Structure formats: structure tokens, C-alpha cells
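this one's sequence-less:
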């Protein structure tokens, strides 16, 4: 069956710059092109396949063609011409019952990536998809649509993941994640790192990393190459092919610790803001090219709309935040200091009132609960956390409470640690009610092997009574939602410096409907 594309008007694309409107539309399959296309010599699906942002009637599919994925120029050994890419969506993994098919065009302007947006599927069911270029066939991926609006599904199982520095170790955690039975992966950022933070990095085949892959990313071709390096790992490919992903970004997709228009280098003399703006534009375009994002996430220059909501019937709403583009300089009790920016903050708060879901899940980058890291009486927090935007945090959590959010769950990345914490509007008041639950997930790879417990963990637990658990190993969370409970399983491995580590559940917590905070399972 042909078709399955959402109708997208030309007007919707007028704001795009960089890659251009035509390339975006050709890549989604919304426009067709009869011009001559290039013939590809070699196997083009070396970076795998993926799907994302599921809706009740469809998903966005993704692949990026690269016959030589680590070619030093970042262009994957592809010709400087467009390539037609056929896709199929089927009800069975043998593709005997194909329900949607069509053609998208991989253009050099978008790194030969395609993002066909499929519609007309049934809600809350599995599908399989694949791509074809000439005689070459991609691996098959499995995806799943969201439940229909207004319907209550009995279970939703998703992983919380973040921080996957390629150089830090082997992707053993992703190998195990790919074997979980999941409906969704929520990835909270640091999908790539803009430079190596390891003295002598190696490739995951055990060979030394070439010098050209050790340089810092500053332009589009180098960011493309970094994504190709990460996505060349078979375990990351398998995790993407296992189920749809819902993604946002943190800092390292662009540069360490950037915020708003400010680069980390802006403290140095003679820095031109236009240089960082161009770097952001290149980084955001490379991110779009390499993830299963819809055309609405295509950046316009140095700006991108990544905050969005995805509904799962009346069981759950997922609200993905952007805590980088609109963030101001920190100021703990400054009413003007903002993590989200006024427009995004209002959008978030308005969603508390409009949601009919039992569980409201917020995808967040830095810990929202208080995180005092010093035993002295003065509260001392880390640089990037919500403690440094205390007034805005109090406003957001108070609004959630006043607007009747019974089951607020914040899932957080960035820290390379596991925490389970209670959310309160006012941590200075011991009688302040528990408003929600925060699950801070550790890194997939960043931070090397880690440890079960470090001395700072004892400080955390002593100085933050709302923290019920902390751990410093690598891994991910598996969260299971039902109409009555949320269960969070902290899945960890003992090492990643060598392949083959086993996976285990280090701790589990259960939150009952209407009783935020949770208890150990």
C-alpha cells in the first residue's frame, strides 16, 4: 500500500534555513522528485535504522545512508547527489502484510538522512519497518504506535537513558537495553560528546582511535562524523531498532556547559557571538540528521524546537524539556533566573491543567530535587542543577500541586549517577508536601566503570533526606507504568572498560497512584 505520509504544506517549511525547505520535505517523503538520482555503490545502511515520536496513528522512521561511515570528511562516502530511499511498514516481521510504503529522498544537504513520517496506522500495536536503496536492504526495525486518545492501556514499559560517551567504554549497557522488552526509550541527552574526554580513546573494535576522530567538533561535517562514530556501534543500532525513541538534548550535543547564546569560550576575550551561533546551527542540524525526529524539530539556524508532548492515551503524557536554549545565568534566589525561559515554563505549567493522563512524565536534563553536596550547614549544589534556579523550581512544582497533578514523575539524566528522590516545592520547610517523584538515571557509558557507592554518596544521603537511593554504576532505568502504580528498576553493570559485563537490578521503587514519593520494592 502506498502513502502513509502526513500532508505537509510548503508554508510549514518556510522558516527553515541551512539544509533548506526542499531537502526537509524530500527527506520526509512529503515531496517527490523526478530528477535524476545517484546510484550508490556499496552497502548504505551502516548506521542502522530507527523510529521515534510515536503517535496513535503513526511514527517517524529514520535512516542515514553512509557506505563509508567514518570517512574523514564526514560525508559517509556518499555522492553529492540525492538518493531515493524506499520504505515499507508491515504488521509482521517477515513483511508479508505491508500496510504502508513509499519513497523519501536522501539529499547531501541533510547528510543523506531520511525521516519519513508515517500515518494511518492502528493505535497501540507493533509494526516492523525497513528501507531499500537499489538492491540493498536495511535491517528491519520494530516500532509501536501510542494508544488512542481517551483510552487506558494497562501497561507501558520504557527505559530512561542518557550520557553515552563513546570513548568512555564499551556499549554493554546498550547491548542489554536492546534485549529488554520495551515500548519506548526516553533519551535525555548527551547522545554524543563534542570532544573526547579520555586521554587515549579506542574504537569499540579495540583499535586506537584515529587522530581525526579525536578533534573537537566545531562544524557540520565534524558533528556528522561524530554521530557516525557513535552510531557505528552495533549495540546502539540494536537498541534503536528494538522500539521507538523519544529524545531531547543536553549540552554535549553542542559544547560542554553552554547555555542560551553563551558559549563556554565567551569568558575569553574577543569572542564573536556569531561564531557560537553558527556552531549551534551546525550541531542542531547534525542532531536532526541522525535521530528519528519529525520535521517540526528541524532547526532554523541556531534555534530548534525540541520541547514537545507525546501522549499515551490516558495512562501517561510525556513532556520533553529543553533546559539549554533558554537558560539564563544561574541565580539561586533570583526571581529572574530561569532554566526554561518564560514561554516554555508557561507551556509546561499549562500542560498540568490540560492533561488527562494518570501519570505526567517530564523528561528533564539536570536534577530538579535539592542536591546538597556538602555537610556544612550552607546548601552547596552543583553548577547546572535546578537548585540554582530555585524560584522557578518552586513555581513549577507549586503549580503542579495547585493544578491537581496527582502523579508527577520527573525523569532526569546528566549526573552519571542513580538517585531516587522526592520532589518538594520548598526544601527549606520540613513540612512542605511531597509533590512528585524524581528518577535520576545514571549514564550509559560516561564516567567509565563507576562504583556501587562513593564517599560523596554518604554525604548525599545524609544531607538530602528526600533522597532514598544513590548509586554510581553505569546503566539505565526501566520504568513500568500501570493505572495503579509506577515501578522504577535501576539496571546496572559492574564495568564497561571491558565487554561482556552482566546486567542486574540494583534497586527498585514503587509509587502508588496518588501517593508521590515511593517505597523500596
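Arrived safely. As the structure is a computational prediction, the values presented were derived from the model and not from experiment.

hey, let's count contacts and neighbours off CA atoms from now on
Fine.

helices along the stretch 51-200 of the chain, start to end?
172-177 (DSSP state H, counting those that start in this stretch).

same question for the stretch 301-450 of the chain.
Going by DSSP H, counting those that start in this stretch, the stretch 301-450 of the chain shows helices at 342-354, 390-402.

for residue 468, find the nearest of those.
Residue 468 sits nearest to helix 390-402 of all those, at 19.5 Å, using CA to CA.

before we go on, here's another structure to hold up against the first:
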């Protein structure tokens, strides 16, 4: 196959940009019999309404001598020339290589896999989870290292893009926050803006390598739309401008992620008017692990005591915000809460998975800033955007975990740009209450944390359930699990301002089968 050459397209099709596969390739939403393959073609004129015919191949070998499936699909200019190929009928627990072809253009080669059959107790699973990759705050050296880790899966927990324009002043590594690279894009509000933002992030070669290395499970957080936004269910008074912006952001997210068309609540033709993408899903890695991938943005009640004109959620004191304790407020929304409770009950039943994983956006465990005593905690400043701002919803989930406990429950999260390791307790107000689950909240790929190490260490001292709190490193979490144990290594880059930064382990924790709560490993 010859490399792509300018002029390969005829007048019947849009003229390809050079290079046409500038966003790389990706795969995602794997099952034991299929996977979604993705790419996005770049054309010279993004407004050209004509479609492109794209061929794709899936093979057992990187040289594509043993092709398993091949086919052809047409892009849609209305969907940004994105390609989503939903493969079915594949054998379970197998690795494959894939590529796309259009005219004389050949994409990079990606590697993907199917998951073990539902009745198989797989001997091992190796994954990374990560979040929060603001372009200006650093390079993606963490992704370069993750791509070399021979992973089965990546679980991405939100803030794939950031909607902001670059701060004025250019590169400023010594600034607070540090600015290591800049872009020329305006603040994202339109579909074209969001498409450009994804193209920017996906131009990074290390992020492309991580996508090409293995399939991803994906959810989103706030910056895929707007900082600290709440779903439309909590924004009855939202302006038409915001609703149009949110719809554009949702469409761009689907266009740029390896997701099946089933996430489109109104289908492809209605996407421009859709108010939702159904992102909460379950993925089963045989009987070893079951992932409940959650969406804590789209269905949440608006943050407690938040003024309609505020762009950030902020903090409140409970004595001045009765709404904070309103039992009807939800972070996941009633339908998703019910869906999750049903899934946890299934995991609790005979034949359930060895490990139940709640893949959600932020820190679940409480953080008490005023001290360990109940009196000090009663009216301390409370952040309203994470689970701390939805205490009744958190307690409902804890009650579910206590009533129908899976064999082993682990929560993973991101959002706060800090590493946290916690014991998840039945009653967050009682340090002696039963430990129900383990929690690992990872730091960011690049996004800066405004917290200080001294504050994090003081918080850890005042919260016995917090085993580690560290805001200083950027990186990801590496997880290795088998039927007997879950092992998490928090990986940190030495310098987010260097694309070639070395990586090192920050801390290691283990969860033993049948024993809730992380333990330090070494």
C-alpha cells in the first residue's frame, strides 16, 4: 500500500488534508465478541458536505497477512468525518490489529482486543486509569509510558479536553499554574470550536500512542462542556445559548470517541437536537471484573446554593445552605442510581464477578477540613461539586453497598488532580464504621492542582479513612488484578513540562480478595 499522496481524491469526494489521519486511531467499548474502531478524517474544507468512503481491516497480525474482517463505510460531514465501525462476531479474549484506508491514505495501525467470555475467570487484567489532560499545563509524557505498559484496557474518567482559551502571556513554566504550551483556539462554545479542541488534543503523539495500544472505556466530566456545569435536569432556567453549547459539546464528544451509536439517545439523525448521550454502561471482563462506568455530570442536580450566574460551584457552610442536605438531590440522577443499584445486586448474587469496579469521575470519600471531631465537621466549608456536595446521594450508594455487597468493590475516580487512597466506610461520620470498599482517586495527566502538600497532609491526619493524599504529581494509576488481589501503583512523571519526562512509582497499594480496604504494599 502506497503512502497517501495529495490529489488522490477525485472531484466526487472532499479533498483530504495532509495528513488525513492527523487524529490517529482508537478502539473502545469492547465486549467478549466485539469492539468499536474509530478514526476521524481531516479534509481540506471542513464545510464540504460530501462523504468519504473509508475501508477498514482487522487482522491477527500487524502485517495484515491474516485479515479476520474487512469492510467499507461512508463518513458523514455532519458528524465531522468521524468513523465508528462496530465489530461483532469476534472470538473472545483475542488480540487484533486494525487500520483504515481511504484513497491511497493508510492510517496508523492500532491494537485492540475482545474481552474474556462471561463465564471465564480470567487469570489477570492489567489496566490504567486516568483523567484531566489540560493542554497548557503540561505534556503527555504519562501517556507515552502508559502506551508501553502492555495494558489490556485504559479507563478514562473525564476532562479529555478543556474548553478554555490559552492564558495570555504565552509559555510561562514558573507561573501559577504553570503554562508549558499554548494554543490559538478561542474558548469553546460552538460545534466547530469543540471539534478543533479535540483535534488539538488528539494531535499529541503520546496520546495517539495510548489510544492505539489497547481499547478504552470512557466517560466524561465537566470540561468536555464547561467548568462545573450541571446537567439540564438541574438547569431548568438555563439559557438557550448554554443548551446549544452543551448540545454541540455532546456531539463533538461522540464524534471523537470510540463509542457505539447506541449511546446516541435520539440516534444519528437527531443528534443535533439531542439532550443526552447514554454513557453509563457495564463492561464485563469475564468473571474477574465488572466495570460500572458512571456519568456524574449529565443527570446531577445543580450544586447546592449555587447562584444561577456562577460559573464555578464553590463551597458552602451547611448552616447557611439547607439545600445541601436535601435527600432528593442526586449526583447520578434517579434512573442511573436505580440502574447502579440493580447492577450491584447482580454482582452480589451467586456467580457475580470477583471484582466490582465503579468507574466514576471524582472523589467519593468525604474530606473533613475542620478536624476529626463531629463538632468540627458539623459546619465546616463543604465543596459542592464532588460527592461531598451530595451527601444524601452518597449515603444511598453506601446503603446499597451494605445491603447487597459485591464480593470486592473498588471505586476509581479523578477530577480533583490529586492522588487519594481511601477506605470507604458505611457511615462517613463514624471512623469506627465498617469498611465496605476501597477507593483510588487518581491525579491528572497534566492539569495543575491548586492544593498544597501541607494542606493535603493535614487533611489526611484529620481523616482516618484517607490513607494517602498527594496533590503534587501528575500521572496515572496502573492496576494489576487477579482473582486473589488488586494491586494499584500510582505512577508520577518527574516533570510535566517535559515531553520526555521519566516516570516513577509514587506509592503502591493492594486490596486482598475478601478484605475491603487498601493496604500499603511496601
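Arrived safely, thanks for sending. Being a predicted model, the structure only gives us computed values, none of them experimental.

want to throw the helices of the stretch 301-450 of the first structure into a markdown table with mean neighbour count and distance to residue 58 of the first structure?
Shown next, in a markdown table, are the helices of the stretch 301-450 of the first structure (neighbours: other CA atoms under 10 Å; distance: least, CA to CA, whole Å):
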| stretch | mean neighbour count | distance to residue 58 of the first structure |
| --- | --- | --- |
| helix 342-354 | 15 | 23 |
| helix 390-402 | 20 | 30 |
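
for residue 159 of the first structure, find the nearest of those helices.
Per CA to CA, nearest to residue 159 of the first structure of the helices of the stretch 301-450 of the first structure: helix 342-354, 22.3 Å.

whereabouts in the second structure does the closest one align?
With TM-score structural alignment applied, helix 342-354 of the first structure matches the range 334-346 in the second structure.

average offset between that stretch and the first structure?
Stretch 334-346 of the second structure, aligned to the first structure and superposed, deviates on average by 0.7 Å (mean CA distance after the TM-score superposition for the first structure).

which residues touch residue 21 of the second structure?
With contacts defined as CA atoms under 8 Å, 6 or more residues apart in numbering, residue 21 of the second structure is in contact with 39-42, 107-108.

distance to residue 485 of the first structure added to the helices of the stretch 301-450 of the first structure, as a markdown table?
Listed next are these as a markdown table, based on distance: least, CA to CA, whole Å:
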| stretch | distance to residue 485 of the first structure |
| --- | --- |
| helix 342-354 | 20 |
| helix 390-402 | 19 |
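
what residue of the first structure matches up with residue 92 of the second structure?
Checking TM-score structural alignment: residue 92 of the second structure goes with residue 123.

residue in the first structure matching residue 71 of the second structure?
With TM-score structural alignment as the criterion, residue 71 of the second structure matches residue 102.

state the distance from that match to residue 66 of the first structure.
According to CA to CA, to the nearest Å, residue 102 of the first structure stands 21 Å off from residue 66 of the first structure.

map residue 502 of the first structure onto the second structure.
Aligned by TM-score structural alignment, residue 502 of the first structure pairs with residue 502 of the second structure.

quickly find the element holding residue 195 of the second structure.
Following DSSP states H and E, one finds residue 195 of the second structure within helix 191-202.

what does residue 516 of the first structure give?
strand 515-520.

list the contacts of that strand.
By CA under 8 Å, 6+ apart, strand 515-520 of the first structure touches 406-408, 421-423, 434-437, 507-512.

gap between it and the chain center?
26 Å (CA atoms, centre = their mean, to the nearest Å).

just the buried residues of that strand, please?
Within strand 515-520 of the first structure, the residues scored as buried using 16 or more other CA atoms under 10 Å are 516-518.

pull the number of nearby residues for residue 461 of the first structure.
When counting by other CA atoms under 10 Å, one arrives at 18 neighbours for residue 461 of the first structure.

from what I see, it and residue 471 are in contact.
No. When contacts are counted by CA atoms under 8 Å, residue 461 of the first structure is not listed as touching residue 471 (10.7 Å).

what about the spatially closest residue to residue 379 of the first structure that is not a sequence neighbour, distance to residue 464 of the first structure?
Distances taken as CA to CA, 6 or more residues apart in numbering put residue 372 closest to residue 379 of the first structure, at 5.5 Å, once the chain neighbours are dropped. Using CA to CA, residue 372 of the first structure is found at 6 Å from residue 464 of the first structure.
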